[in-house]
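[1] return a 3D structure for these sequence lines:
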Amino acid sequence: MEIPADAYWGIHTARALENFPITRRPIAVYKDLIQALARVKQAAARANKELGVLDAAKADLIERVCEEIVADNLHDEFVVGVIQGGAGTSTNMNTNEVIANRGLEIMGLEFGDYEHLHPIDDVNRSQSTNDVYPTAIKLAMVFGVKRLLDEHRKLTEAFARKGVEFADVLKVGRTQMQDAVPMTLGQEFSGFAHTLAEDFDRLGEVIPWLNEINMGATAIGTGITADPRYAEAVCRHLSEITGVRMETAPDLIEATADAGIFMTLSGTLKRAAVKLSKICNDLRLLSSGPQAGLGEINLPPRQAGSSIMPGKVNPVIPEVVNQVAFSVIGADATVTVA
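    Prediction:
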């Protein structure tokens, strides 16, 4: 099998590319995952160096390459598809090969000269895909959820400000789409803010669960091929490197087999998506018309709404947020059966 001369990946990645040409979308699109994989490999190298099971020079070289990856270099070399068989082995091997070959390049050696730095024996020392991949995914999720929470807070605060601004705007409250009792527009928007605040809290509660990792479990949780001290050491180093307080699971066999936290996060995201979609539908309804609909609010005009009807403006932002929400809801079904 031929491998491009300038590729940092190797034979294991090439086989994955041949076996899984499904999405045509490489894992490189998930920046958080690539950086998390680099951090996991970096922590492993430090732990192996500390325990004396990996040559110090090799460990330092692995760490140097990992820092390059975290600095957004080499991401285009992570080419395996996002859908693949083997529980992430292709992704792990892609990572190992990129780190090894970049290390060889730094030493002035040719790609594939693994006698001096091996993707499995050195970069993957004391590891298995079954502890590396879930740990990296959890770390990447922590990165992503924290960014999401920042945006979620901004949206919540924006609705709260509108609640204050519209406090004296009287309108009709409705149930079952029928006129019911009076309320203010401020009360409506304050309600939006409070429901979003609840989801902010629920999403934040998931992060500590994501911080429990199974590094040191290796293949099935027994820790085979790893020094008994490795689990503690790699967890400590990963916490120091990332600034995220990680904890080793008390039962590595259970932790290696259990995917509950992924369902918990996915379900929490679905909850937030459904509630946000409901808000979007309310905004579309309240702004409908404006002449023959409710027309109670005017959404900011973002772009022309028609190529044939002059002046028509569509609620494009609530519509696109709905589309994203539907995607999250669908992804939750996939996570559930996966």
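[2] all contacts plus neighbour counts: C-alpha atoms, from now on.
    Will do.
[3] all strands for this structure, in order.
    170-175, 178-184, 212-213, 247-248 (DSSP state E).
[4] packing partners of the third one?
    Here strand 212-213 touches helix 129-165, strand 247-248, going by 3 or more Cα pairs under 8 Å, 6 or more residues apart in numbering; DSSP states H and E.
[5] next up, for comparison:
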Amino acid sequence: METRTERDTIGEIQVPVDRYWGAQTQRSLENFKIGTEQIPTEVVRAFAELKKAAAIVNGKLKGLDSRKVEAITYAADKVIAGELNDHFPLVVWQTGSGTQSNMNMNEVLAFLANRFLEDKGETDVKVHPNDDVNHSQSSNDTFPTAMHVATVIFAEEKLLPAVVQFKNTLAAKEEQFQDLVKIGRTHLQDATPLTFGQEISGWKHMLVTCEKMITESLEHVRSLTIGGTAVGTGLNAPIGFSEAVSAQLSKQIGLSYKASENHFHGLTSHDELVHFHGALKALAADAFKIANDIRLLASGPRCGIGEVIIPANEPGSSIMPGKVNPTQSEALTMVTAQIIGNDAAVGFAATQGHFQLNVFKPVIIYNVIQSMRLLADGLTNFHDKCLVGLEADEEKMAQLLNESLMLVTALNPHIGYENAAKIAKKAHAENTTLKEAAIDSGLLTEEQFDEYVVPGDMIAPK
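    Below you'll find the predicted structure:
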């Protein structure tokens, strides 16, 4: 492999000649050969947005050479566009402050910025990764800022649209089946009737609630700790740097960000992301419930509940011909298992705020991004491949409704709980209908039973 010599404060090191990074990135590659989990590209994009904003603000507040500002902006735009992802190879399992990822960005931007200046014939100016790209900054405030910037972008651009799409389709299904009466189930046992639309309305409201919780918790993540530099004091950053960079990021990205009220908090605590990931866990729990309900309702087709029909996307068995399995439910519920595990990792990592710095930052943002990606992809896939094509088997619903013993609940106001229980037990023991048991018991006439037990009248308060 052809290499070039790069230098840092430790000394010289060889870097592949076709890579834009420098010495510190190369040292990280050689010192942390752990796993295959890389810093997410969403964090790389957020870092580039931050470096661009910082360069623009440094030009205004600290007189950074306008040619350097232009060159850094040019390089950052290339990264933001996703053209240089191969030049950001570092793994999650590195320094807990994310210093090496910050330097990876500084080195790549400096390399590309200097090439830009050379192409323009600006030979008297050179961009330095620390002195210029990292001007007024520290890894300790840039990495947590990039964490927040990336989270807000992903949530706004991908996660929330997936939630809204899922919610809207459930709303349409609720309306479609609003009058279709079926049996309810509690404790996996027969219960009183409801409409299929009412059942779906519960699912829909889960998405409504989760959308609100995600949106509300995301407000805290909009707070950026840039400007705190090393320990939160703002050493080497100009007054107003935090507010100016936050405003510039809002302008660049088109999303709302604000300066942190306390940089000492922002460097050492990640409670905002713990809170936000809690909302993701709530969405995962609800997604599991919806997918699992559909899986159980579709069980069969002849020996299960069989009240709903799901799309047949692929053969379900390598040995049983004609079998169709609820694979979309299986995939989405596996996704939720991963997210609940991620929540434990995020929560524990957030406890590691030692004095002025939390040193588990990369693993926190890796799990937050993965959870959002899995939820966005999982909900979208389930929506497209299952939910849209979900249909009711009205015949089966009517059959199970009429066979249920729990319709006897409608008799409570007329003959009392204990007498109603006698009828239900008699019907079950003798394998007869409720109507037959009621008449045979002498507690009701046929006319009274028909008047009192009307499933369609049992779906709302009277």
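[6] so where is stretch 249-260 of structure 1 in structure 2?
    Counting by TM-score structural alignment, stretch 249-260 of structure 1 lines up with residues 260-271 of structure 2.
[7] meant to ask about stretch 37-45 of structure 1
    The alignment of stretch 37-45 of structure 1 onto structure 2 (TM-score structural alignment) spans residues 47-55.
[8] which residue in structure 2 lines up with residue 172 of structure 1?
    Under the alignment (TM-score structural alignment), residue 172 of structure 1 pairs with residue 183 in structure 2.
[9] its match reaches residue 198, doesn't it?
    No - between residue 183 of structure 2 and residue 198 no contact is recorded; they are 11.4 Å apart, counting by Cα atoms under 8 Å.
[10] these two: who's more crowded?
    Comparing residue 183 of structure 2 with residue 198 by neighbour count (other Cα atoms under 10 Å), the higher total belongs to residue 183, at 23 against 19.
[11] excluding its backbone neighbours, what's nearest that one?
    Closest residue to residue 183 of structure 2 apart from its sequence neighbours, by Cα to Cα, 6 or more residues apart in numbering: residue 193 at 4.3 Å.
[12] closest to the centroid, which residue in structure 2?
    With distances taken as Cα atoms, centre = their mean, the residue of structure 2 nearest its centroid is residue 372 (2.3 Å).
[13] show me what contacts that residue?
    Each residue near residue 372 of structure 2 by Cα atoms under 8 Å, 6 or more residues apart in numbering is listed here: 154-155, 159, 280.
[14] could you redo the last one with a cut-off of 10 Å?
    For residue 372 of structure 2, the contacting residues are 151, 154-155, 158-160, 277, 280, 339, 378, by Cα atoms under 10 Å, 6 or more residues apart in numbering.
[15] can you tell me the element it falls in?
    Assigned by DSSP states H and E, residue 372 of structure 2 belongs to helix 361-382.
[16] so the next helix-or-strand element following that helix matches what in structure 1?
    Downstream of helix 361-382 of structure 2, the next assigned helix or strand under DSSP H and E is strand 391-392. Counting by TM-score structural alignment, strand 391-392 of structure 2 lines up with no residues of structure 1.
[17] name the helices or strands packed onto the next helix-or-strand element following strand 391-392 of structure 2?
    Going down the chain from strand 391-392 of structure 2, the next helix or strand is helix 394-403, by DSSP H and E. Here helix 394-403 of structure 2 touches strand 181-186, strand 189-195, strand 308-309, going by 3 or more Cα pairs under 10 Å, 6 or more residues apart in numbering; DSSP states H and E.
[18] buried set for the helix or strand that helix 394-403 of structure 2 is followed by?
    The helix or strand immediately downstream of helix 394-403 of structure 2 is helix 412-415, counting by DSSP H and E. Within helix 412-415 of structure 2, no residue is scored as buried using 16 or more other Cα atoms under 10 Å.
[19] hmm, back to that, what sits against the alignment partner in structure 1 of the residue nearest to residue 183 of structure 2?
    Correspondence of residue 193 of structure 2 to structure 1, assessed by TM-score structural alignment: residue 182. Each residue near residue 182 of structure 1 by Cα under 10 Å, 6+ apart is listed here: 170-174.
[20] please redo it, this time with the cut-off set to 7 Å
    By Cα atoms under 7 Å, 6 or more residues apart in numbering, residue 182 of structure 1 lies in contact with 171-173.
[21] that one and residue 203 of structure 1: what is the separation?
    According to Cα to Cα, to the nearest Å, residue 182 of structure 1 and residue 203 of structure 1 sit 33 Å apart.
[22] from the chain's centre, how far out does the match of stretch 37-45 of structure 1 sit?
    Distance of stretch 47-55 of structure 2 from the chain centroid (Cα atoms, centre = their mean, to the nearest Å) equals 25 Å.
[23] contacts for that stretch next, please.
    With Cα under 7 Å, 6+ apart, stretch 47-55 of structure 2 has contacts from 69, 72-73, 76, 79-80, 133, 146, 245, 248-249.
[24] compared with structure 1, how much does that stretch deviate?
    With mean Cα distance after the TM-score superposition for structure 1, stretch 47-55 of structure 2 departs from structure 1 by a mean of 0.5 Å once superposed.
[25] how about the alignment partner in structure 1 of residue 215 of structure 2: what's its closest non-neighbour residue?
    Aligning on TM-score structural alignment places residue 215 of structure 2 opposite residue 204 in structure 1. Distances taken as Cα to Cα, 6+ apart place residue 149 nearest to residue 204 of structure 1, at 7.5 Å, with adjacent residues excluded.
[26] map that neighbour onto structure 2.
    By TM-score structural alignment, residue 149 of structure 1 lines up with residue 160.
[27] thanks a lot, catch you later.
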